[in-house]
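Novice: Got a sequence here, can you model it:
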Amino acid sequence: MKKLIRIAFKISIALIVISLTAVVTYRWVNPPITPLMISRAFDGAGINKKWVPIDQISPNLVCASIASEDNNFLGHRGFDLGAIYDAIDEHNRGKRQRGASTISQQTAKNVFLWSGKSWIRKGLEVYFTFLIEHVWGKERIMEVYLNVIEMGNGVYGAEAAAQHYFGRSASQLTKRQAALIVAAYPNPRQRDPAHPTAYLNKRAAQIQRLMPLMGTIAFDDECIASSRERYDKYLEKRKAAQKRKQNKK
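Specialist: The predicted structure follows:
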């Protein structure tokens, strides 16, 4: 029994060292491929991707991604507690649950983990999200996210998607084009931003209306600190309102 415990301990330490090494390495080295890309390739899809630095990606796509996927990206520490509270509340009321996964969580999942749903995978997602938030920072997370996320059948990242759908570079995407690409995120293999359905047009229009509400999006320390202060105040108000609601029961 003691021998098994020692073996398990050594394996755990080895996995931690390997994961930390990967996270630190990807702070400066761009991930060459992801588990999802490999999985899709086995299914017959190609791998169309071209890495570009974040300063060569249109701010419109950054803004549209935050507006659609993670309003509090700059403010939270990897997990949007407000969105989690909303999801729990909707579950308790029997309503259709909205996703509470942040851009940080999606990035951790895409870069380091396999597809599917399990408690083990979810636990590892939390672990890797914590690591990249502290090692990479917001700008690097967004850069990696917009370069590895699936944006079509065999199409990965902003540059490949911009060229594939609109025949232009990622830096030239308009607000409308950015909103269409982001609107297709939940099911990119079935949705075509270049030939949008009525639903995709409607969703893109919603994202465009949200984009101006995101305010200033910058990755400097001052902007991050300001965003976190606003986010913390929002959570405090949320907790106070919840407490008042419970006291009335």
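Novice: can we go C-alpha only for contacts and neighbour counts from here?
Specialist: Will do.
Novice: pretty sure Ser104 is in a strand, no?
Specialist: No - read with DSSP: H, G, I helix; E, B strand; the rest coil, Ser104 is helix and lies in no strand.
Novice: if I pick it, what's in contact with it?
Specialist: By C-alpha atoms under 8 Å, 6 or more residues apart in numbering, the contact set of Ser104 is 73, 78-79, 129, 132-133, 141-142.
Novice: Going by neighbour count, list what's buried in the longest helix anywhere in the chain.
Specialist: For the chain, the helix with the greatest residue count under DSSP state H is helix 221-248. By neighbour count on 16 or more other C-alpha atoms under 10 Å, the buried set for helix 221-248 is 224, 227-228, 231.
Novice: Go through the contacts of Ser104 and say which is closest to Asn60.
Specialist: Met142 (13.0 Å; C-alpha to C-alpha).
Novice: and that closest one, which of the three is it?
Specialist: Classified using three-state DSSP, Met142 is helix.
Novice: How many neighbouring residues does Pro35 have?
Specialist: Here the count is done by other C-alpha atoms under 10 Å, and Pro35 has 15 residues near it.
Novice: show me the residues around it that make contact.
Specialist: Contact analysis of Pro35 by C-alpha under 8 Å, 6+ apart lists 110-115.
Novice: and it, how far is that from Gly167?
Specialist: The gap separating Pro35 from Gly167 is 27 Å, by C-alpha to C-alpha, to the nearest Å.
Novice: same check, this time on Gln246
Specialist: Taken as C-alpha to C-alpha, the span from Gln246 to Gly167 is 54 Å.
Novice: again, but for Asp70
Specialist: Using C-alpha to C-alpha, we find Asp70 at a distance of 27 Å from Gly167.
Novice: For the chain, just list every one of the helices.
Specialist: 2-25, 35-42, 59-69, 81-92, 103-112, 119-135, 138-148, 158-166, 175-183, 198-210, 221-248.
Novice: Any chance of JSON lines for the ones you listed, columns distance to Pro53?
Specialist: Below are the helices of the chain laid out as JSON lines (distance: least, C-alpha to C-alpha, whole Å):
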{"stretch": "helix 2-25", "distance to Pro53": "16"}
{"stretch": "helix 35-42", "distance to Pro53": "20"}
{"stretch": "helix 59-69", "distance to Pro53": "12"}
{"stretch": "helix 81-92", "distance to Pro53": "29"}
{"stretch": "helix 103-112", "distance to Pro53": "16"}
{"stretch": "helix 119-135", "distance to Pro53": "18"}
{"stretch": "helix 138-148", "distance to Pro53": "7"}
{"stretch": "helix 158-166", "distance to Pro53": "10"}
{"stretch": "helix 175-183", "distance to Pro53": "17"}
{"stretch": "helix 198-210", "distance to Pro53": "24"}
{"stretch": "helix 221-248", "distance to Pro53": "19"}
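Novice: Another sequence for comparison is provided below:
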Amino acid sequence: MLNCRRPNRRKSSSGRNQHSLATRLVAIAVYTAFFLVITPVFLAIVYRFVPVPVTPLMVVRLFEGHGLHKTWKPLNQISPHLRQAVVAAEDNLFCVHNGFDWKALNKAIDQWQEGNASKGGSTISQQTAKNVYLLPTRSILRKAVEMPLTMLIENLWPKQRILEVYLNIAEWAPGVYGAEAAARHHFKTSAKNLTRQQAAQLAAILPRPLHWSAAKPGPYVRQRSNQIIRRISGLGPTYLGCTQPLKK
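Specialist: Reported below is the predicted structural model:
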């Protein structure tokens, strides 16, 4: 007598479902990776020519109850005193490095390993990449993500554009972003008309803009601003050349 068994449809169906689930998971992973790679590149190309409308930090500050005050200005409408002061204060190798100050970065890593949290080591290029793309968190993971983003803008933007974007999105007071809004907020003037001393005081408060005032500087900010002015005098054209707007 023949023993005719029916195929085990349950097992077959289960195998197909597992295969289908694996395929979907792979597709999701591929699309996610594609999105994470393509989006920063697309934004970098767009922001090479178009003002950055908003940054993650601005959104966070809005949720914290701060306003949003900013007016985009091209580099040639920002005082050369401020352009030079920011480079002298934040990254005096900006014009000559490829996005990273490895000596300062290694020092910051050593301090972190010793348990000393430090804000040092970030170049203007790194700060620009962080401000454009990332939330204002402090972690090794964020630093790791920040590095390829820094290389991206360093390769797609000239130094003048990096500086222009930085000067227009940097935080200078609660809800105050960019050189123009900062000049209006602290000194009731325009970014173009900032004096050398005013520019140095604005550059001096960049590390702690929510706590320090450029208009009413305390002893540290006064000391720091005078130090910035002296540093500008010692840098020269090699280290300040890229603060000049590109000729059209």
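Novice: Select, out of the helices of structure 1, the one closest to Asn48 of structure 1.
Specialist: Among the helices of structure 1, if distance is taken as C-alpha to C-alpha, the winner is helix 158-166, at 6.3 Å.
Novice: Who are the contact partners of the equivalent of Ile57 of structure 1 over in structure 2?
Specialist: Superposed on structure 2 with TM-score structural alignment, Ile57 of structure 1 falls opposite Ile78. Taking C-alpha under 8 Å, 6+ apart as the contact definition, Ile78 of structure 2 lies against 179-180, 191-193.
Novice: Glu159 of structure 1 too?
Specialist: Contacts of Glu159 of structure 1 by C-alpha under 8 Å, 6+ apart are 49-52, 57, 147, 169-170.
Novice: Now for those residues: which two are most distant?
Specialist: Lys49 and Ile57 (13.9 Å).
Novice: Could you check which residue of structure 1 pairs with Lys216 of structure 2?
Specialist: Match for Lys216 of structure 2 (TM-score structural alignment): His195.
Novice: hmm, I was thinking of Asn98 of structure 2
Specialist: Match for Asn98 of structure 2 (TM-score structural alignment): Arg77.
Novice: Quick check, its match in contact with Val135.
Specialist: No - the criterion here is C-alpha atoms under 8 Å, and Arg77 of structure 1 misses it with Val135 at 11.9 Å.
Novice: how close does the residue nearest the centre of structure 1 sit to Ala8 of structure 1?
Specialist: Central residue of structure 1 (C-alpha atoms, centre = their mean): Ile103, 2.1 Å from the mean position. Separation of Ile103 of structure 1 from Ala8 of structure 1 (C-alpha to C-alpha) stands at 32 Å.
Novice: and if you look at Thr102 of structure 1?
Specialist: From Thr102 of structure 1 over to Ala8 of structure 1 (counting by C-alpha to C-alpha), the distance is 32 Å.
Novice: The two: which has the busier surroundings?
Specialist: Per other C-alpha under 10 Å, whichever of Thr102 of structure 1 and Ala8 has more neighbours is Thr102, with 22 against 12.
Novice: before we move on, the earlier item: around the match of Lys216 of structure 2, how many other residues sit close by?
Specialist: Neighbour tally, His195 of structure 1, other C-alpha under 10 Å: 11.
Novice: now do Thr39 of structure 2
Specialist: For Thr39 of structure 2, the neighbour count with other C-alpha under 10 Å is 11.
Novice: Then Val26 of structure 2?
Specialist: As a measure of burial, Val26 of structure 2 has 12 neighbours, counting by other C-alpha under 10 Å.
Novice: Please apply the same query to Pro32 of structure 1.
Specialist: The number of residues near Pro32 of structure 1, taken as other C-alpha under 10 Å, comes to 10.
Novice: Alignment lookup: it to structure 2.
Specialist: Matched across to structure 2, Pro32 of structure 1 falls on Pro53, judged by TM-score structural alignment.
Novice: how much space between its match and Leu68 of structure 2?
Specialist: 11 Å.
Novice: Same check on Pro209 of structure 2?
Specialist: 14 Å.
Novice: Look at these two and report which has more neighbours.
Specialist: Looking at Pro209 of structure 2 and Leu68 with other C-alpha under 10 Å, you find the greater number of neighbours at Pro209, namely 18 against 15.
Novice: what residue of structure 2 takes the place of Ile66 of structure 1?
Specialist: When structure 2 is aligned by TM-score structural alignment, Ile66 of structure 1 is paired with Val87.
Novice: whoops, Ser19 of structure 1 was the one
Specialist: Aligned partner of Ser19 of structure 1 by TM-score structural alignment: Pro40.
Novice: Pretty sure that match sits against Leu149.
Specialist: Yes - the pair Pro40 of structure 2 and Leu149 qualifies as a contact (C-alpha under 8 Å) at a distance of 7.5 Å.
Novice: Looking only at neighbour counts, state which of those two leads.
Specialist: The neighbour comparison of Pro40 of structure 2 against Leu149 (other C-alpha under 10 Å) goes to Leu149, with 23 against 17.
Novice: so the more buried one touches Gln127, yeah?
Specialist: No - Leu149 of structure 2 lies out of contact with Gln127 (C-alpha under 8 Å); the separation is 10.4 Å.
Novice: So what does Ala203 of structure 2 match up with in structure 1?
Specialist: Ala203 of structure 2 maps onto Val182 in structure 1, by TM-score structural alignment.
Novice: Quick check, its match in contact with Ser65.
Specialist: Yes - between Val182 of structure 1 and Ser65 there is a contact under C-alpha under 8 Å: 6.0 Å.
Novice: returning to that earlier point: output the buried residues of helix 221-248 of structure 1 as TSV; include the columns distance to Ile120 of structure 1.
Specialist: Formatted as TSV, those follow (distance: C-alpha to C-alpha, whole Å):
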residue	distance to Ile120 of structure 1
Ile224	31
Ser227	32
Arg228	29
Tyr231	29
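Novice: Compute the distance between the equivalent of Leu152 of structure 2 over in structure 1 and Glu125 of structure 1, please.
Specialist: Residue pairing (TM-score structural alignment): Leu152 of structure 2 is matched to Leu131 of structure 1. Distance, Leu131 of structure 1 to Glu125 of structure 1, by C-alpha to C-alpha: 10 Å.
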